[in-house]
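> Sharing a model that was predicted from the sequence below.
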Amino acid sequence: AVRMGTLEGMKFGHLQIAKISGGKAEFVSTVSIDEINTKGIKPAAQKKLREFDGKKFILNGVNITSSGDIFISGQDFKIDNMGDVKGRVYKDLLMFQFDKAGEFKRYYGVENTAKPAGLFGGAGGAKSFPSEFALYESPNGKDLFWNVFLVQDVDVDCSSETSTNYLAGTKTTTTTCVYTPLYQGKFGKIDLASGSISDFTTFGGKDYFLYIDLEDNGKGKDAPYFSINGGKQVVYVARQRKGGISGSERWGNSLWFGKFDPTK
């Protein structure tokens, strides 16, 4: 545990990737952290680039486009050992682009807009949950869509039950709380020629959260989307959350369906 904590806190000077094919290395490529941030790109509305700090990050996926470019996506994090809740706090969204020969091209550093936990933004809130990514390339090979499932907030649903011991003349109240991460879907569009990235668009607006069934210990339908037309298009499902105490006041009565078509 001590060694793992040390590795997670170490800052490295370079990022290295290798491609293994047919039992041999086709290339081994290394890029400095300084060069990564020099070639950093951000959405226009974001105030500043979320720089890569050279520390260990969560690997979310590796995607290869039709041209052979390699996109490595992940999420930065820190360890919070203060307060009652301890653990990882997931931070910015990262993506590194290399060409088919392993030469570094671009870095995308996107801000995590999830609600922080408390004044100092430690563990225990929305940022205690990692994001999920999916990349879709347009059929013409000109655009790449970065789909992010981001936990924006945590829904807390508490119920209390009181039992009475008539012999002892005492009452005991037990409160049980269920904490549910509220995911929102966001899309950013990357122009593969220029490398520019659009501002991220939220599915259905700020009051709709992706419908993820967490019943039956997470064994239910836990994917907030399904494919249609032979997998060429994706439909996302979100439900309205009003923020009330219970029932329709809490979640509302409407669902939102959104179709994503990478050709448009």
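In hand now; what should we look at? Everything numeric in this text was worked out from a predicted model, so none of it was measured.
> When you work out contacts or count neighbours from here on, use the C-alpha atoms and nothing else.
Fine.
> Return the distance of residue 177 relative to residue 215.
Distance from residue 177 to residue 215, counting by C-alpha to C-alpha, to the nearest Å: 15 Å.
> Contact partners for the residue lying closest to residue 75 once chain neighbours are set aside?
Leaving aside its sequence neighbours, residue 75 sits nearest to residue 93 (C-alpha to C-alpha, 6 or more residues apart in numbering; 4.7 Å). By C-alpha atoms under 8 Å, 6 or more residues apart in numbering, the contact set of residue 93 is 73, 74, 75, 76, 109, 110, 111, 112.
> Sort out for me which of the residues you listed are in strands.
Using DSSP state E, the members of the contacts of residue 93 that fall in strands are 73, 74, 75, 76, 109, 110.
> Which strand or helix spans the residue nearest to residue 75?
Using DSSP states H and E, residue 93 sits within strand 87-98.
> where along the chain do the helices fall?
Using DSSP state H, the helices assigned to the chain run over residues 2-9, 33-38, 215-218, 247-251.
> any chance of the ones you listed in CSV, plus distance to residue 234 and mean neighbour count?
Listed next are the helices of the chain as CSV, based on distance: least, C-alpha to C-alpha, whole Å; neighbours: other C-alpha atoms under 10 Å:
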stretch, distance to residue 234, mean neighbour count
helix 2-9, 36, 11
helix 33-38, 33, 17
helix 215-218, 22, 9
helix 247-251, 24, 14
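> Quick one: closest of those to residue 89.
Checking the helices of the chain against residue 89 by C-alpha to C-alpha gives helix 2-9 as the closest, at 12.3 Å.
> another one to put next to it:
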Amino acid sequence: MKPKLSLMLVFICSSVSLTAQKLSKEGTHEISKKANKGYLYEPVIDEGKNELTMTYVTKATNKKAKFETYRFDLDFNFKGMEESEQPMEKVKGYKVDKGEEYTLNSLTVETNFMGTLVLRRKIIKRKWNWFWGGYDSKISLADKLKPKTDDGEKLFYFAHTEQDELESILVIAGAKGPMTKDPMRQYKEIHVMRFDTEMNRIGDQTINFDTPQSIAGISSADNDEDANAEDDILILFAPMGGKGMKNIADPDPTNYTFVRLGYDGKIKERIAVKSKTGIFNGNMFVQTNDGVLILGATGSDDDYYNEKFTTPQPASDAREGQNDEFKAKGFQVVKISNGKVDFVTNNTLDDFEAKAKSPASQKKKPEYTGKKFRIADLKVSPNGDIFLTGQKYKKTNGPKLLGGSGGASIKYEDIIMMHFGSTGSLKAAYGVRREENDKEASMSPNSQTLVFSNDGNKLYWMIMEMAGVKTERELGESKYKFLVYPSVSVIDINNAAIGEFAQFGQGKSDYYVNNKYPFLPIGKGQLVFLGENKSGKTLWFAKMPLE
């Protein structure tokens, strides 16, 4: 009987640890008509003062703004409201040195039908907008330039990063040579160039290959206002091959190359990566404390990357832009640290099928099947496990979201989270059926956030479910408000198990989280959901422990 008792105890403990997540405290409070017609400017939690403040912009001009600040303790008891007025230079996000309006002279890229690199001057006029508390940008284009190599040859465009705040651009392009000499030169002599606002070349480094290459993935920070020289750009090159290229291609389609660039365009690292398969859509990069992770879908062993993909795939979407007939056969994880490859692990669709898991109440287990999949979040736990969450989707014919023109649109479906161990092997694939599946919800991807518990043994998986869309006015302007509420589950990291999802805010009063500030960490292993009812008149607070 002892073995049976032990098994029963294990089962009971597991069930207890995976009960649905609960809130420890909720609260509501009505705000003024002025605050409701304004917008939430800044919520702040001060643990030392045991205080939560919610500041609303109620009126704004070009010189100053009026605010209402509501104060609560961290159990959501109301402590008071103060009205205030501030000049523009003290407003969050406002650039005192730039003023209400400023102009940037930056650059962008155009290509002609031959793929030739064409630079074009981009004039950006920015003006402060109280509607959302930031600068609006109005862009106009001016003169063009076709950069050339030192020997006078034109350049073939691959990718670029627009560094608007620095008034510069970083471009990756191949050197086009005469057809009689080397028609594939543009895929072997890769230039990393930087141009200033006057289109002067202020940097040019060359990455040379013996055989033609394409770019499988690139990570950069386009148009980041906080961009600086510490931001690296990561590139994964894939050997080209296939029909008509037998005599010039790398005979091994798995010989990938990782390159790290500084934001100034200088080459920091170049490392050979031996993929497990010929096709590796390595378009997801994560920089960790001890290296870089590269993740992406894999195809057949013998095919070349360029036989299925023609351009670098966007990191937010593992499938968009690909050959629509491509169906992944697996998912690969690569880790690079200290100048070398630590591991390359490919997980097949059979692995995903065998390790598919869902909350116990779900009758079906949605699975990753290698088809279209949009990435939502990617986190690495304290023990090194890797969590990648995303959503299956398919293209359909019909109207676009929010009254857009007809034609092709996207329908979002089941949600999948991939749980890899610290060496890239799949531990589980959690599949979730969404709570909201009507037409509006299906045309928008679910926002997802991953947060670890204090001890690092649990992962809180927050999926924002969309119950509808409404139009409202803030500071006299109309805007769309998405009616979303949190659905939360807890993952037991060590045992690769998923608990039930709990929905918060939905019920008799129907509260929805703020679109800009859905939640705030409160410290001591807790976070607070910030929301309001449908009219926006009543605030809703909910404290969730991260035990």
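Arrived safely. Being a predicted model, the structure only gives us computed values, none of them experimental.
> sorry, back to before: adding neighbour count, write the ones in strands among the contacts of residue 93 of the first structure out as a markdown table.
Below are these laid out as a markdown table (neighbours: other C-alpha atoms under 10 Å):
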| residue | neighbour count |
| --- | --- |
| 73 | 24 |
| 74 | 20 |
| 75 | 23 |
| 76 | 22 |
| 109 | 23 |
| 110 | 22 |
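> Thought residue 123 was touching residue 108 of the second structure, still the case?
No. Residue 108 of the second structure lies out of contact with residue 123 (C-alpha atoms under 8 Å); the separation is 9.7 Å.
> List the contacts of the equivalent of residue 327 of the second structure over in the first structure.
Using TM-score structural alignment, the partner of residue 327 of the second structure in the first structure is residue 11. Applying C-alpha under 8 Å, 6+ apart, we find residue 11 of the first structure in contact with 53, 54, 55, 56.
> What lines up with residue 35 of the first structure in the second structure?
So, by TM-score structural alignment, residue 35 of the first structure is matched to residue 351.
> now swap in residue 94 of the first structure and tell me
Under TM-score structural alignment, residue 94 of the first structure pairs with residue 416 in the second structure.
> what about the equivalent of residue 24 of the first structure over in the second structure, distance to residue 358 of the second structure?
In the second structure, residue 24 of the first structure lines up with residue 340, judged by TM-score structural alignment. From residue 340 of the second structure across to residue 358 of the second structure, the span is 37 Å (C-alpha to C-alpha).
> Repeat that for residue 526 of the second structure.
25 Å.
> what's the answer for residue 474 of the second structure, then?
Distance, residue 474 of the second structure to residue 358 of the second structure, using C-alpha to C-alpha: 41 Å.
> For the closest residue to residue 258 of the second structure other than its chain neighbours, grab the count of nearby residues.
If the residues on either side of it in the chain are set aside, residue 258 of the second structure comes closest to residue 236, at 4.7 Å by C-alpha to C-alpha, 6+ apart. Using other C-alpha atoms under 10 Å, residue 236 of the second structure has 28 neighbouring residues.
> try residue 174 of the second structure
For residue 174 of the second structure, the count of nearby residues is 28 (other C-alpha under 10 Å).
> how about the strand or helix carrying it, which residues of the first structure does it hit?
When elements are assigned from DSSP H and E, residue 174 of the second structure belongs to strand 168-175. Strand 168-175 of the second structure corresponds to no residues in the first structure, going by TM-score structural alignment.
> Which secondary structure elements does the very next helix or strand once past that strand sit against?
Next in sequence after strand 168-175 of the second structure, counting helices and strands by DSSP H and E, comes strand 189-196. Counting contacts by 3 or more C-alpha pairs under 8 Å, 6 or more residues apart in numbering; DSSP states H and E, strand 189-196 of the second structure is packed against strand 168-175, strand 201-208.
> Could you rerun that using 10 Å?
In terms of contacts (3 or more C-alpha pairs under 10 Å, 6 or more residues apart in numbering; DSSP states H and E), strand 189-196 of the second structure is packed against strand 101-111, strand 155-163, strand 168-175, strand 201-208.
> show me the contacts for residue 125 of the first structure.
Contacts for residue 125 of the first structure (C-alpha atoms under 10 Å, 6 or more residues apart in numbering) come out as 85, 89, 114-118, 151-155, 179, 181.
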